[in-house]
Every structure is written in structure tokens, then in C-alpha cells.
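*Asks:* what follows is a predicted structure for the sequence shown.
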Amino acid sequence: MKMLTEAVTVVSRAVRQGKSARKIFKKAGFLIPFGNDIDHIIDLQLGGANVLSNFALLDSSVNRSLGAQIWNQIKNLPIGTAINKVTIGER
């Protein structure tokens, strides 16, 4: 959350073209431990890129929860809306 809050982020269309984050990460020689996902540090829906430098390993359940929570907070905002703080609640 710290990285998201410190980054310049805007509500964006999450375009998933080309290779998946998982394929890019594995092709670069990294292993993905069981129970982990490749997470976009800056979510695609907040203007992040689908590139190796924007990937990190994250527990699968945490990753999927974070993306959904962000989507629920921004879904009614216009594309291009600047986001200056990201907060996530506990489940």
C-alpha cells in the first residue's frame, strides 16, 4: 500500500494485452512459490504497466482481495481521476 500511495496513480482501464504477468515473470527466470501470485505493484487499474519492474510476489488470497478492494473503491470514478492515497481494510 505504501508503494501505491507514494506513486502517481490515476484511474485507468486495466488493459491486459500480450503475455500475462505470470508468463513474463517465469520467462525472466523467477520461480513462483505455491500459494503466490504475481502482483502488479501499481495495479493496472491505477495506471501500472504490465512489465517485470512492476511485479512482486504476493500471497494469492491477499493479491485477489487487494485488487477487488481497489476496484470497489474506484469503480464509479471517471478514467483519469488522480488517486493520492490507497487504503485497504481488513476482512
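*Replies:* Arrived safely, thanks for sending. Bear in mind that the values here come from a model prediction, so they are computed numbers and not experimental data.
*Asks:* hey, let's count contacts and neighbours off CA atoms from now on
*Replies:* OK.
*Asks:* with residue 4 as the reference, measure out to the residue lying closest to residue 10 once chain neighbours are set aside.
*Replies:* Leaving aside its sequence neighbours, residue 10 sits nearest to residue 82 (C-alpha to C-alpha, 6 or more residues apart in numbering; 4.3 Å). Counting by C-alpha to C-alpha, to the nearest Å, the separation of residue 82 from residue 4 is 12 Å.
*Asks:* next up, a structure to set beside the first:
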Amino acid sequence: MSDVNVFHIKENMDVDDDGNIIVTCPECENEISMPFSNILDDSMALVEYTDCPVCHKTLDQVHPSESLNKKIADHVAKELLNGLELDLGKLLSKR
């Protein structure tokens, strides 16, 4: 089995000019910013509930921004390709 490089969401979040992280509201899907310290862990649960400034729903969790979703997708694609290359290499070496 090959080594898997874990993608840590909190380490790859986008930051705005004020030093806040950019996330997406799970209700209205608008991008909002908040302090990094309010994100509990990679589940993106919030330490303190907050109201979305766009739809005004009270949030206990947020979603990745569009940019972060692209980073996650790129990471997953690279890991899949690495796994396929290793599997193909093993198959070819058995011949």
C-alpha cells in the first residue's frame, strides 16, 4: 500500500486582506470571512456560532471556499494518479 499525503483543510484555507479566512455559508453558498481561530478543525465546525452576513442564518459549521474546493480536488486527483502509477508499475514488473 502506498503512502497517502493527507490534505489538511485548516492549513490550506484562503486568507483575505484582513487576515481572516474565506469560507462558504452552507445555507446560501456565499463566501464569507471569519477569524481562523473560529474554525475548530478540518470538519469546519465553528468554535462559536456565527450569523451569515448574507442570509442571516445561524451557522455552527461552514463549507470550504470555491478556491479551497479546487485545491482539495487537485490533491485528490494527484493522489489517485500516484496510486494508479504505483499499481501499474507493480503489474508491469510482474511480467
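*Replies:* Here it is on my side, so go on. Small disclaimer: the values here were computed from a predicted structure and weren't measured.
*Asks:* care to give me the TM-score?
*Replies:* TM-score for the superposed chains, counting by TM-score structural alignment, normalised by the length of structure 1: 0.26, backed by 35 aligned residues with a C-alpha RMSD of 3.5 Å.
*Asks:* related to what we said a few turns ago, so the residue nearest to residue 10 of structure 1 touches residue 9, yeah?
*Replies:* Yes - Residue 82 of structure 1 is within contact range of residue 9, at 6.0 Å (criterion: C-alpha atoms under 8 Å).
*Asks:* out of the two, which sits in the busier spot?
*Replies:* Using other C-alpha atoms under 10 Å, the more surrounded residue of residue 82 of structure 1 and residue 9 is residue 9, with 22 against 15.
*Asks:* how much space separates the more buried one from residue 37 of structure 1?
*Replies:* Distance of residue 9 of structure 1 to residue 37 of structure 1, given as C-alpha to C-alpha: 22 Å.
*Asks:* do residue 21 of structure 1 as well
*Replies:* Applying C-alpha to C-alpha, the value for residue 21 of structure 1 to residue 37 of structure 1 is 9 Å.
*Asks:* residue 65 of structure 1 too?
*Replies:* Residue 65 of structure 1 is 12 Å from residue 37 of structure 1, by C-alpha to C-alpha.
*Asks:* more neighbours: these two, which one.
*Replies:* Comparing residue 65 of structure 1 with residue 37 by neighbour count (other C-alpha under 10 Å), the higher total belongs to residue 37, at 20 against 14.
*Asks:* skipping adjacent residues, who's closest to the more buried one in space?
*Replies:* Distance criterion C-alpha to C-alpha, 6+ apart; nearest residue to residue 37 of structure 1, sequence neighbours excluded, is residue 60 at 4.9 Å.
*Asks:* burial count for that neighbour?
*Replies:* 15.
*Asks:* ditto for residue 63 of structure 1
*Replies:* 16.
*Asks:* can you tell me the element it falls in?
*Replies:* Here residue 63 of structure 1 sits within helix 60-74, counting by DSSP states H and E.
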